[in-house]
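>>> have a look; sequence and predicted model below, questions after that.
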Amino acid sequence: MSSPARTADVDVDVLIVGAGLSGIGTAWHVRTYCPDRSFAILEARDAIGGTWDLFRYPGIRSDSDMYTLGYSFEPWTSDKAIADGPSILAYVNKVADKHNLRRHIRFGHKVVAAAFDRTTARWTVEVQAGGERRTLTCRWLHMGTGYYDYSTAHMPDFAGKERFAGTFFHAQFWPEDLDYRGKRVIVIGSGATAVTIVPEMAKAGAAHVTMLQRSPTYMVSRPAIDKVANGLRGLFGDRASYGLVRWRNVLMQMAFFQLSRRRPAVMKKMIRKGLMKELPPDYEIGTHFTPSYNPWDQRMCLVPDADLFAAIRAGQVEVVTDHVDEFVPEGIRLKSGRMLEADVIVAATGLKLQLMSDIAVTVDGAPRKLSGAMTYKGMMFAGVPNLSYSFGYTNASWTLKADLSSYYLCRLLNHLKVSGRSIAVPEPDSEVKPQAFLDFTSGYVQRAKDILPVQGDRAPWKLHQNYVADLALLRYGKVEDGVMRFEGTRERVPPSPTLVGEPA
């Protein structure tokens, strides 16, 4: 079998991989703060939006408010703070079109390998596109591809699943023609996906929906519409009110997280009190909504407008806490011996994490394994030149960190140009002790421990998971911090109105 043909392609200053929320945000930053730099965006799929275009399950929505999940530079103006997937997808497309970014996207381009050569100070990036193997070169490579596998999801090996007589699938691959009206549904899982799907299917006409979970998840309710934010928008306009509400929500998220970590017993009581207001008086909260871990040891589930709890009160939804013994033609037999009958079974059993889209990376001809590598400022790897990536917060909105990372990238690119250098590489530090990349006990994180990088025990190698700390480090901290090493030579360019050393 012959290998795909190779064709030469163009050379750009910055190559961004991924046209989702992260990639479009990075492209805006490069266009705005590095206006003299050429850039292109590679997207493996045929549409903008990433996650928000891929997932099609009922009720798909944000699990963060849009005042922090939205971009810092583009106010969210919809009435709903907890937005549905199509609205978020429209928002990302609006940004791409408003700022003329779509023309820079090459759709159907899947990156398979990237090699850096110090002698030319360039990455050679191999992509698969339309049956051909193409080569692009760039001075800087930025990965905005997220952190999970679009082609594969986590699916436990359920005994007897082939015997089930109904319809069974993973939520990540929702069938477009599925009709579940009047049918009995089991959704396996208790994370954000299950908590979204279950009330939506009940609302849309399923005869009955069972949320089957092995163990409970912490859940909190909040209104989908932020009346205060909408009121401020009427008073101060879109941009000023957006900034005010964004900072209010950031500080509230930080306070909530810190209280959870420092006073977990207090937070448990607060969460239980909220559940007692929403669930029937005799409901077994201890069985179905009291996890064995502390709040924010795993990501907390958001229930907008208490829709899940309303469906439970109405008898449309039942939560069952048990383990699957086996699938049978009629449904699922549980370890307890109970039988759950179903026409449709949905596995909302989690994501499969993927680092940097599993591309093969080499530096000066030597393969570089990024799993286990030390991360710098949560966006670069020790010893790997001119490579950055977007990775958001686990305890707050993804875009908060992605925005800061993109901003720092522009500071770094402009510093290289002003200083007459061509290469920036974080210097490995043998005194820094490695720590787990994510301090989370969630199943999807634990399953991916072997493929994730590591963080250090001190800045700038440590992940703060704190927006204020990262704001100080990435927006205002020194670029020449004694850790980042600058190499290579090129013509020095003095600062000018169109090329600033640090973007304002």
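That came through fine.

>>> switch to C-alpha atoms for all contacts and neighbour counts from now on
Fine.

>>> for the stretch 151-300 of the chain, which segments count as helices?
Secondary structure of the stretch 151-300 of the chain (DSSP state H, counting those that start in this stretch): helices at 192-203, 227-236, 238-262, 264-278, 285-288.

>>> below is structure B, check it against A:
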Amino acid sequence: MNPQPDIDVAIVGAGISGISMAAHMKLMCPERSFAMFERRSNIGGTWDLFRYPGIRSDSDMHTLGFKFEPWVHEKAIADAPAIREYLDRIVHERGIADHIRYDSKVVSADWHSDEAMWHLTVEDPRGWQHVTSRFLYLASGYYDYDDPHDAQLPGIDKFGGQVIHPQFWPEGLDYAGKKIVVIGSGATAVTIVPAMTDKAAHVTMLQRTPTWMAAGPSRDKIANNLRKYLPEWLAYRITRQKNIRLRDYLFKRARNEPDKVANFLTGMLKQELGEDYPLDDFQPPYPPWDQRLCLVPDSDLFAALKAGTASIKTGHIESFEAGGIRLKSGELLEADIVITATGLRLALGGKVDVSLDGETLIWPDRWFYRGCMFSNVPNLAIVFGYLNASWTLRADNNSDYICRVLNRMHDKRAVIAVPRLPEDHGMEEIEPFPFSSGYLQRAKHLIPKSAPTLPWRLNQDYLEDCKDFRKRPVDDGVLKFERLPAKTEAA
């Protein structure tokens, strides 16, 4: 008899990616069993982990929301509690909740070729558990939950106040009347600075280099008006397509005509802050969308700057002192609290120790296949979201595709689906990320290889991917569907 796994699909992570896969399985593969292993006590992933003031989406919820579940709140740029409520409702209404195993950390996963299944080692409150599954779906995001990036800030041990990383925000932090310095200029810093001006004496954003920013409304007027006259699902679909195509246009325009887009963004900033806005604090040394563009919803950061409750300082740190931060210019930034919003550390596959027949899987030795599977790695998929669009767009695409793979396996009575790539393939390798962001450059040594063309490319074009998924069949001749090895079937 063929060995049977405990479950058909093991989903690692109960955030956006994992919930998308679970919902797609309910819709497309209802006869298959699955379990979701969530290392924390709640669903939500990023949106439950981060608890800093003002935490919100940096993409509109009509694209960060799932394609199968309309976002109906008035605000398109939503805060974390609203996002968690949206995810929680989906989990319970779609019968996913019973499949989630909380406080369950998948430590390792070893593929057994003779059985065509994964052997998982899971740590939960009962101790160490052994679980087998036919397919492994890694949906745990792309950054390290335990160890954020250490920017090696000089002399930070000399600081006499409190140092906080946004990833480990202390509950009930009292910052009323305190002088706060937020180190960093990315989306996290742009969110925290205006959110803390309500109680703080003053909030300063300290940046080494500026970031391209653009103000936008937190409410989508078109979406809210469409819902008045159209069915909910149709209004959502129209709004979603509008926002996808608008962002795609702006990104490609920035790549093709960077100077024009830079002038456009600069004009918007001058309109927000006045003609005498500080150029050195808002003029990055790189073109727009060479790093992710920061959204400023309802101009909240700019309003705080104009009100004098917040400020931006561009400079390099000489050292920390008991009362603040000394810059190389000689200026002292006084601080009671320092927040180190200095970036994340990438971790592929939730740091699960993945191996094939006992041999550790070296990710950089493999090639991306269709943005979610890997060369010569059987029955495994991962979610690595778009860097120039909403994470959920890739999560939904991957979930739909892998469910079609599972159904094709069933049709062919196969137990293995593996993208086969011969050693003499002769493909050219290109940069996996067309961006200069520090957190991506620091992680290049961890990332699988990417080719210039599909299907062996980690693409950053959602619309092109959608077209490819529609036209290229699942059974494309590259993805091989196989049964158990002959010796196992004979046994």
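Thanks, I have the structure now. Since the model is a prediction, treat every value here as computed from it, not as a measurement.

>>> report the TM-score for the pair.
Taking TM-score structural alignment, normalised by the length of the second structure as the basis, the two superposed chains have a TM-score of 0.96; 480 aligned residues with a Cα RMSD of 1.3 Å.

>>> with adjacent residues omitted, what lies nearest to the aligned residue in the first structure for residue 53 of the second structure?
Under the alignment defined by TM-score structural alignment, residue 53 of the second structure corresponds to residue 58 in the first structure. Of all residues not flanking residue 58 of the first structure in the chain, residue 197 sits nearest, at 5.7 Å (Cα to Cα, 6 or more residues apart in numbering).

>>> quick one: contacts for that neighbour?
Residue 197 of the first structure makes contact with 57-60, 187, according to Cα atoms under 8 Å, 6 or more residues apart in numbering.

>>> against residue 205 of the first structure, how distant is it?
Counting by Cα to Cα, to the nearest Å, the gap from residue 197 of the first structure to residue 205 of the first structure is 13 Å.

>>> and residue 119 of the first structure, by the same measure?
63 Å.

>>> of those two, which one has the most company?
Taking neighbours as other Cα atoms under 10 Å, residue 119 of the first structure and residue 205 compare with residue 205 leading, 15 against 8.

>>> thought that one was touching residue 179?
No - taking contacts as Cα atoms under 8 Å, residue 205 of the first structure lies outside contact range of residue 179: 9.7 Å.

>>> buried residues, stretch 174-192 of the second structure. List them.
Buried residues in stretch 174-192 of the second structure, defined by neighbour count with 16 or more other Cα atoms under 10 Å: 175, 178-192.

>>> again with stretch 230-245 of the first structure
Applying 16+ other Cα under 10 Å to stretch 230-245 of the first structure flags 230, 232-233, 238, 241-243, 245 as buried.

>>> and residue 397 of the first structure, which of the helices of the stretch 151-300 of the first structure is closest to it?
helix 238-262 (8.8 Å; Cα to Cα).

>>> which part of the second structure matches that closest one?
Residue span in the second structure matched to helix 238-262 of the first structure, by TM-score structural alignment: 232-256.

>>> how distant is the matching stretch from the center of its chain?
19 Å (Cα atoms, centre = their mean, to the nearest Å).

>>> what residues does that stretch touch?
By Cα under 8 Å, 6+ apart, stretch 232-256 of the second structure touches 60, 62-63, 67, 70-72, 222-223, 226-227, 260-262, 287-289, 388-389, 461.

>>> try stretch 61-76 of the first structure
Residues contacting stretch 61-76 of the first structure (Cα under 8 Å, 6+ apart): 25, 81-85, 95, 192, 196, 238-239, 242-243, 245-246, 249-250, 301-302, 396-400, 403.

>>> just the buried ones among those residues, please.
The buried subset of these (16+ other Cα under 10 Å) comprises 25, 81-85, 95, 192, 196, 238, 242-243, 245-246, 249-250, 301-302, 396-400, 403.

>>> returning to that earlier point: the match of helix 238-262 of the first structure vs the first structure, average distance?
Here the mean offset of stretch 232-256 of the second structure against the first structure after fitting is 0.4 Å, by mean Cα distance after the TM-score superposition for the first structure.

>>> hmm, who's touching stretch 329-337 of the second structure?
By Cα under 8 Å, 6+ apart, stretch 329-337 of the second structure touches 160-164, 175, 178-181, 315-316, 323-327.

>>> what range in the first structure does the lengthiest strand in the second structure sit on?
Ranked by residue count and defined by DSSP state E, the top strand of the second structure is strand 127-138. Aligned by TM-score structural alignment, strand 127-138 of the second structure falls on residues 132-143 of the first structure.

>>> and stretch 367-380 of the second structure, by the same measure?
Aligning stretch 367-380 of the second structure against the first structure (TM-score structural alignment) gives residues 374-387.

>>> residue 170 of the first structure matches what in the second structure?
Using TM-score structural alignment, residue 170 of the first structure lines up with residue 165 in the second structure.

>>> quick one: that match from residue 79 of the second structure, how far?
Taken as Cα to Cα, the span from residue 165 of the second structure to residue 79 of the second structure is 19 Å.

>>> next: residue 47 of the second structure.
9 Å.

>>> what is the neighbour count of the closest residue to the match of residue 170 of the first structure other than its chain neighbours?
Once flanking residues are discounted, residue 165 of the second structure sits nearest to residue 340: 5.0 Å by Cα to Cα, 6+ apart. Other residues lying near residue 340 of the second structure total 22 when counted by other Cα under 10 Å.

>>> just the strands in the stretch 51-200 of the second structure please.
Using DSSP state E, counting those that start in this stretch, the strands found in the stretch 51-200 of the second structure span residues 100-101, 105-112, 117-124, 127-138, 162-164, 179-183.
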